[in-house]
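*Asks:* sequence plus the predicted model coming up.
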Amino acid sequence: MIRVLFCIIFVSCCLSAPAQADERSISDLEARKEAINLELSGLAYPSLRGGVGAIGFHSRPFLQDDEPLWIEIDLGQGRLIDEIALVPVLWRDMEAGFRANAFPAAFRVRAGTLEDQEGVVVAEYEAEDTLKSIYPLVLPIEATKASWVRLEVTRMSKRVHDERYVFQLAEIMVFSGLQNVALRRPVKFSFQRPRDPSGAWASRFLVDGSVPYLMDTASGHQSLGYLSGFGESPDIYIDLGAAYPISGIRLHAVHQSNHVPQAYFGDLGIPRHMRIEGANQADFSDAMVLLDYRVKRISDTGPIMMWNLPETNCRFVRLVTVEKNVSFGVSERLSRIGFSEIELISSGQNAALGKKTWVDSSLEAYRSPEQLTDGLNAYGAILPTRRWMEELALRNDLELELKHLEAALNLKYMRQKVILSWMRWIVALALVGSGFVILYSRLQAIRKEAIIRERIAANLHDELGANLHSIGILSDLARESIATPEPLDDILQKIRGLTERTGAAARYCSNMLGAKGICDDLVDDIKREARRLLVDIPHELTIENEQIFNDLKRRKRIDLYLFFKESLVNVVRHAKATSVQIRFSGNKKEVTLIVADNGCGFTGDLPRSLRRRARLMRARASVEHPDAGGTVIYLKLKV
């Protein structure tokens, strides 16, 4: 029964195991899941921007996916580049939510210098299925000096709404350290661009630094940024405390609105024409123009506006409003200026972080200008662009791994559930089986006890009864031989021998196997009992293949001997026979005993004592009553 239970458990485990299950244990998977969730809690979130703005750049549609296309970005002077980030164009799927749209299925990135127009392949990508992830694709590359970078598309994917092959991207970033050296650089392309009446698609939007995400990081607290009073556009001043080589500017727009839909296009607080100046004198007597920017259309603005600048040393920076924002339905009376953060990039770091900031307004500000350099936006801490893209890409990888982990855990939990269900059934079956085993054992014990009692009774009856009957016969002969001493002495010796055998039989009646001298030689015992019991009855004893009888197991020899003995006692007691024929025969499979007499016979079945002995020895016994008279007893015992 224990073997059966183990077999059931093994089979259930095998049947419930998935074909390609994760080999890690549940505890390992759960530990990895916890580690991933902990790591995800510290990464930037893919919060999507709203409002109106630039989307990116795309080609005209094609019927085949293998049309060779390329886009090349002029980096100017040779720069050592080490990472490329590609941001997909996003599409709102009405059923599945946001997804990437027509991201190239296969491409390679080639980089070279002005002297090497052929360049070298620095990265390759090929996907088995259409990319649907909204996250940027970050490609770390070996540090390579490059004056240009070319993206060569070898296989396009289908655009969602018309199922035609198109190449499109929202942004291409090429990093040298923390600096995006592709920012606002000239772009060339090998294909014909389609008409764009919306103004949201253009090659310059590939490198304007504007992506479809909001910088929603997992650290820092919310800062609403600075916003002037209505109708005001004061100049904004920053004191860096010392001269820094400024090589870039990032302007973070103020949070536009939490309402849905938004109250503004996305240009709240951004002047239509602004100028950023740098100086080393506090009165800006030595002012140098760092940036002069004019917003011509809504696509020129965004949550983050970035520029790379020729490196300029300055301590003081001011932002001057040349023309207020009155172009998109906001009157001059209600116009304002404001930003969430102003970053002045020097050696890849924000030199303005935590520096003194003020405005030249005499009116009370709507929000404090100190929030312009606190390193925070409406979602939390502000990150370098490269780190931001890397965190989003890492989040994508971890979320995919987490999805696979959860699937593996669900399979293992399901397997555990199946095994637990099997175990419940096994335990139930084991309890029921144990009950049956206990009941069966009890019944067997009772049966064995009954068999033992029956065997003891049979032994007492067959052995002691026959011996006592023989002693009675010999006593009668002794009384008749009182006058003749010689036969009397022989009879008394036989009586003495029988009493000793009877005593031994009485001691071992519960277990005849323990008695010494009984049926050690079955043939001799048979002959002796025949002479002793049939002393005054003519008889004939035939034994064929004597060795077979002595080779029987001792239990079978004793049972056969007692059956034979009881058969002779019945003849002597009841048959009143004058002749008895006894025949033993046997082979390797069975032995046969036949006892025939010519006595008065009897009606009915085999005597009870003989039936009992035959049952104990698991033999077949029967009786016949010939027409000529007498009785014939048959016994067949399997060897």
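*Replies:* Sure thing, it's come through. As the structure is a prediction and not an experimental result, all values here were calculated from the model. Numbers count the residues shown, from 1 in each chain.
*Asks:* drop to CA atoms for contacts and neighbour counts, all remaining ones
*Replies:* Noted.
*Asks:* check contacts around residue 70.
*Replies:* If you count contacts by Cα atoms under 8 Å, 6 or more residues apart in numbering, residue 70 has them with 150, 151, 152, 153, 189, 190, 191.
*Asks:* same question but for residue 188, I mixed them up
*Replies:* Residue 188 makes contacts with 71, 72, 73, 203, as judged by Cα under 8 Å, 6+ apart.
*Asks:* give me the three-state assignment for the first one.
*Replies:* Pointing back at residue 71 there. Three-state call for residue 71 (DSSP: H, G, I helix; E, B strand; the rest coil): strand.
*Asks:* what about versus this one:
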Amino acid sequence: METQLFEIDRELAQCPEIPPLQVVSNAGYHSGFAPTLDAARWIQLDLGNEYAIDSVVIVPACINGAGAYGFPGKFRVETSRDVLMSESELLLETTVEEPSSILPHCINAGGVRARYVRFTALSLVPQPRMTSRFIFCLGEILVFSGGRDVALQAAVLAPNSVETLPTWSPKHVVDGSHGLGIPSSPLDSGSNGWHSQIFRAQNSECWVQVDLGGVHTLDEIRLIPAHPRDYPDRAGFGFPLRFKIEVSLTPTFSEPALVFDGANVDFANPGETQVAFPCPRSPIRYLRVTAQKLWERSGDFVFALGELEAFEGRQNIARNAVVTASDSTTSSAWRPSFLVDGIGGAGMLQDDAAWLHGLSRRRLLLEKREELIRIQKQEIKNSQERSGRMAQGFVVLAVGSIALLFLRGRITRAREIEVVRQQISRDLHDDVGSNLCSIRLMAEMSCSEKSLRPAEDVLSEIRTLAEKSTESLRDMVWLLKERGQPGVETLVEKMRGVAGALLVGMEWNFTIKIIPAEAVAPISFHRDILFVFREALHNIVKHSGASSVEIQFSWNPSGVEMCVVDRGCGFDPKNSLAGDGIENMRYRTGHLNGTLLIDSRVGEGTRLVFKMPKP
């Protein structure tokens, strides 16, 4: 064990040092408040296009430089080409509570192609100074493909979130800024960057411009704030309150393209964090930053930057480029050339991906070191308490018992999975097979000269059957991916996704009563509940004309209850013939030894209550 500790310490010396935590105004993403630790909460990124993803990096949120805030104890990260995540690739799922750390989590994706990335909190944390409200927070999500963060300014879907600007917003999780600050290695001395002349009026305009030396197609522009050593308490020195960034093929900017326009709203000072802007992928050679409202120094006003970077892929092509400006202040620490010398954030700038991966490696090594020390102390204590062979025999017996129980459990689960697979096979034959047969018959009849139905009606019905078959197949694929005794939380999360997909254009609310963390159910239970739920929503969309839907799901000691209420047209159950949808729901509910209660009146909506015993 001493050898292991020595090797860990040797490897730690090669990792980036833990950076000083920064005070950032845009802290990141904050989930909505939940009454229980195990409530379903997730956030999903839309990268805009499919990418071969190398890794996903999760940076915890940081408030006032005081360490990790609201990071969940357990979580799952997955990718998909489908917005509903019905066919997803699991990258990581933690099964034990993660120790609190501000250092990032780097998750290897192995080049999987995907457009969507979802982070799901499996165990929330108590809100500070609150005992009955639980949350989770993130500082930044970075998705690296070819060394570039393709999640920068991506679209964010966060159904349960808090937006209290400027601190919390879903969009802050992809703004390129986080509490770890600027990726750099410390230097004892170095340049400050570029500094304008000193102005008396705050609304004076000045600019600095970089010639990239040739035509390039940029992906990203980064501004690194200045932090001169003679102003140690003023990070973000000279960063303008209002500015714009333009690119052009000509040095005169006769026909510029606008990358960022901050002329109308003050930009929060980034302090010791970088500011990143995605670029339009068009040919350019020159880029210019124009300050339109200057930073106040000491009764006067200036514009200054520590470094400017322009990335084509993962290469900073602005390094050592030619810099010109409307005006400049020149000294031993301030020069136009220092804007592109690779020094910023009081150190030598590092590759984003490599720096974050190194910090993630440091976190793992520190956790492993702490665990080894804990084990070492425990072994010393145990050696004083054990009595040789008796203890060894007990350990062997315990391991054998656990192995036997594990084997028996696997056999039981295998039998259950086989039963569900047979059920799914029957569903494929009865449901999907029937739909495909109907599609074929309608197509043949439509092609016939004797067809009496308009082609538009036939095509509409074929489309409806195809969509229903696709939904059934997705549910079956999801069920096949579940293993053993899946948690009820997984089922609830899937139901939320189904509701979001089907109830488009409606207001809907999904309320969950307390579900114990240990609540699990056989796959067959998941299957029937999901199919009943989907059928209920299908009926609402197809027949009710409702504008809002209320959904409740509870897991009580006495049983399971699901209630679906719509504010639609309603119907008279006594005078209406039960269609296939209602009969199918009754059959599925009866298969779970449950009951279906229908309360509906014409013009007053419909209330469906499904009650069944716990499996």
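*Replies:* Looks like it came in fine. No experiment lies behind these values; they were computed from the predicted model shown.
*Asks:* returning to that earlier point: got a markdown table for the contacts of residue 70 of the first structure, with secondary structure and neighbour count too?
*Replies:* Below are the contacts of residue 70 of the first structure laid out as a markdown table (DSSP: H, G, I helix; E, B strand; the rest coil; neighbours: other Cα atoms under 10 Å):
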| residue | secondary structure | neighbour count |
| --- | --- | --- |
| 150 | strand | 21 |
| 151 | strand | 20 |
| 152 | strand | 21 |
| 153 | strand | 21 |
| 189 | strand | 16 |
| 190 | coil | 12 |
| 191 | coil | 14 |
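*Asks:* which one of the residues you listed is nearest to residue 47 of the first structure?
*Replies:* Residue 47 of the first structure has its nearest neighbour among the contacts of residue 70 of the first structure in residue 151, at 27.2 Å by Cα to Cα.
*Asks:* which element is residue 34 of the first structure on?
*Replies:* Assessed by DSSP states H and E, residue 34 of the first structure sits inside helix 26-40.
*Asks:* swap in residue 454 of the first structure?
*Replies:* Per DSSP H and E: residue 454 of the first structure is located in helix 385-459.
*Asks:* quick check: whatever helix or strand comes next after that helix aligns to which part of the second structure?
*Replies:* As assigned by DSSP H and E, the chain's next helix or strand after helix 385-459 of the first structure is helix 466-480. On the second structure, no counterpart of helix 466-480 of the first structure exists by TM-score structural alignment.
*Asks:* so the helix holding residue 34 of the first structure versus helix 385-459, what angle?
*Replies:* Calculated by axes from the mean of the first three to the mean of the last three Cα atoms, to 10 degrees, helix 26-40 of the first structure forms an angle of 160 degrees with helix 385-459.
*Asks:* show me what helix 26-40 of the first structure is packed against.
*Replies:* Where contact means 3 or more Cα pairs under 8 Å, 6 or more residues apart in numbering; DSSP states H and E, helix 26-40 of the first structure is packed against helix 385-459.
*Asks:* and the helix it packs on, how far out from the chain's middle?
*Replies:* 16 Å (Cα atoms, centre = their mean, to the nearest Å).
*Asks:* cool, and stretch 280-299 of the second structure?
*Replies:* For stretch 280-299 of the second structure, the distance to the chain centre is 31 Å (Cα atoms, centre = their mean).
*Asks:* quick check: end-to-end length of stretch 92-101 of the second structure?
*Replies:* From the first residue to the last, stretch 92-101 of the second structure extends over 18 Å; the measure is Cα to Cα, to the nearest Å.
*Asks:* stretch 260-280 of the first structure too?
*Replies:* Terminal residues of stretch 260-280 of the first structure lie 45 Å apart, using Cα to Cα.
*Asks:* surely residue 236 of the second structure and residue 193 touch.
*Replies:* No: at 11.9 Å, residue 236 of the second structure does not count as touching residue 193 under the criterion of Cα atoms under 8 Å.
*Asks:* which neighbours do those two share?
*Replies:* residue 226.
*Asks:* compare the two and say which is more crowded by neighbours.
*Replies:* Taking neighbours as other Cα atoms under 10 Å, residue 236 of the second structure and residue 193 compare with residue 193 leading, 27 against 24.
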